[in-house]
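J.: Generate coordinates for the sequence data below:
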Amino acid sequence: MVDADRQLSLEIVPIEEAVPALEALLFASGGSEDVPTLAAALEWGQSDVRRALSALEEELRAHPRGIALQRNGDRVQLVTVARYGRAIERLLGIERQVKLSSAALETLAIVAYRQPVIRPEIEAIRGVDSSGVLATLVARELVEARGRRPGPGNPVEYGTTGAFLRFFGMTSLEDLPPLEETQAGDTTGINL
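T.: I've put the predicted structure just below:
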């Protein structure tokens, strides 16, 4: 690293460089980061980081590239777009053999649309024990424990993960398709 580069790295990143600065940090991290961590690294306020993330997200949508900004709660990361997933798998020599049973997909849909949700709520919707399916989804890192719900037994609340978003090629939960309404006003399929 040359002396000029060392000196520049010690300066506060100006807000005008928000989008490229965030893109560089997220690329370098290789994983998800939360807003407070990004704000501390850039020496910005969290609201500035949120505005800059929205600008980065808009730029990536307006000028599609091979990456997208993925949000999961207060965490964000750069991910490759699903369209190029198979080519990336071939490049890296990855065999994709992840298959989900219909019970796992059903449970995953309930968690995605109802999160945070507890196991008894999932079982009430499905009508069967879901502990095994939930354990599988947690092991595959598609679902995670999000804390405990106050009340009798303090049951574990479940929600989806960043891996869930990547698996289904989404950048945020807002990408979930809306539940279709029937003529009676109930949702089709499972009552969520």
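J.: from here on, contacts and neighbour counts on C-alpha atoms
T.: Noted.
J.: Can you show me the strands along this structure?
T.: 33-34, 67-72, 75-80, 117-118, 143-148, 156-160 (DSSP state E).
J.: For Glu33, list the residues it contacts.
T.: Taking Cα atoms under 8 Å, 6 or more residues apart in numbering as the criterion, Glu33 is in contact with 26, 75-77.
J.: One more, please, to line up against the first structure:
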Amino acid sequence: MISEKGKIEALVYASGSNGISLEKLSEVMNLPDYKIKNTLKELSEQLIKSNDSGLLIIQSDDKYKIATKQSINSLIVKLVGNTSVKLSQSNLETLTIIAYRQPITRIELDEIRGVNSSRTIQKLIELKLIYKSGKKTVLGNPALYSTTSKFLKTFGLNTLDDLPNKEIKEN
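T.: Okay, the predicted model is just below:
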């Protein structure tokens, strides 16, 4: 019979790149959140220490996911090609402002940057690093932009609270 730890591991694996929340794991396993959380911590530490596993359990955007260890990155690249995201200086600048000021409109972004950000925003949307998160309730109802869970994963963050505590100075 498979242990609770093994079942939780399988559920995290089966959730794929979307991941699975603590609440969902608790619901499916019919166990209290604290027990699931302790088991996930134990499993994560076990995988980190193991030289026999190339996997990790990571927490990103309040969901748990299976990921590969950095040390086998070259093998993964050989298998699937390089999937890293290449960003220009203007893409990084725009993404940084959005990350710290979200949700933010293009006009607000343009005022901070001093240039039109339309193309950069479109590129970041194509890369699935940002998305239209709503509309601001002002004249014209401009779109609001926020970062995605792919942004968190790409930059190795669990939540936006993990961003460095830096102030962005307006021009």
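J.: ok, now which ones touch the residue positioned nearest the centre of the second structure?
T.: With distances taken as Cα atoms, centre = their mean, Leu152 lies nearest the centre of the second structure, 2.7 Å away. With contacts defined as Cα under 8 Å, 6+ apart, Leu152 of the second structure is in contact with 60-61, 158-160.
J.: what's the angle between the longest helix along the first structure and strand 67-72?
T.: Using DSSP state H to define each element, the first structure has its longest helix at helix 46-62. Counting by axes from the mean of the first three to the mean of the last three Cα atoms, to 10 degrees, helix 46-62 of the first structure lies at 130 degrees to strand 67-72.
J.: Quick one: the strands of the first structure as TSV, columns for distance to Ala87 of the first structure too.
T.: Putting the strands of the first structure into TSV (distance: least, Cα to Cα, whole Å) gives the following:
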stretch	distance to Ala87 of the first structure
strand 33-34	26
strand 67-72	14
strand 75-80	11
strand 117-118	35
strand 143-148	26
strand 156-160	26
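J.: Need the counterpart of Met29 of the second structure in the first structure.
T.: Under the alignment by TM-score structural alignment, Met29 of the second structure pairs with Leu42 in the first structure.
J.: Next one: the nearest residue to its match once chain neighbours are set aside relative to Gly66 of the first structure, how far apart?
T.: Spatial nearest neighbour of Leu42 of the first structure, excluding adjacent residues (Cα to Cα, 6 or more residues apart in numbering): Val13 at 5.9 Å. Note on Val13 of the first structure: its distance to Gly66 of the first structure, by Cα to Cα, to the nearest Å, is 26 Å.
J.: Who has more neighbours out of these two?
T.: A count of neighbours by other Cα atoms under 10 Å puts Val13 above the other of Val13 of the first structure and Gly66, at 15 against 12.
J.: I'd like to know how far Asn116 of the second structure sits from Gly134 of the second structure.
T.: Asn116 of the second structure sits 20 Å away from Gly134 of the second structure, going by Cα to Cα.
J.: one step back: if you count neighbours, what's buried in the longest helix of the first structure?
T.: 46, 49-50, 52-53, 56-57 (16 or more other Cα atoms under 10 Å).
J.: same check, this time on stretch 157-167 of the first structure
T.: 157-162, 164-166.
J.: ok, now stretch 154-170 of the second structure?
T.: Buried residues in stretch 154-170 of the second structure, counting neighbours by 16+ other Cα under 10 Å, are found at 157-158.
J.: now stretch 144-153 of the first structure
T.: The neighbour-count check on stretch 144-153 of the first structure (16+ other Cα under 10 Å) flags 144, 146 as buried.
J.: Likewise for stretch 77-88 of the first structure?
T.: Across stretch 77-88 of the first structure, burial judged by 16+ other Cα under 10 Å covers 77-82.
J.: Make JSON lines out of the residues you listed and add distance to Lys99 of the first structure.
T.: Formatted as JSON lines, the buried residues of stretch 77-88 of the first structure follow (distance: Cα to Cα, whole Å):
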{"residue": "Gln77", "distance to Lys99 of the first structure": "25"}
{"residue": "Leu78", "distance to Lys99 of the first structure": "25"}
{"residue": "Val79", "distance to Lys99 of the first structure": "21"}
{"residue": "Thr80", "distance to Lys99 of the first structure": "21"}
{"residue": "Val81", "distance to Lys99 of the first structure": "20"}
{"residue": "Ala82", "distance to Lys99 of the first structure": "17"}
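J.: Nearest to Leu91 of the first structure among those?
T.: Nearest to Leu91 of the first structure out of these is Thr80 (Cα to Cα; 13.4 Å).
J.: I appreciate the help and will end here.
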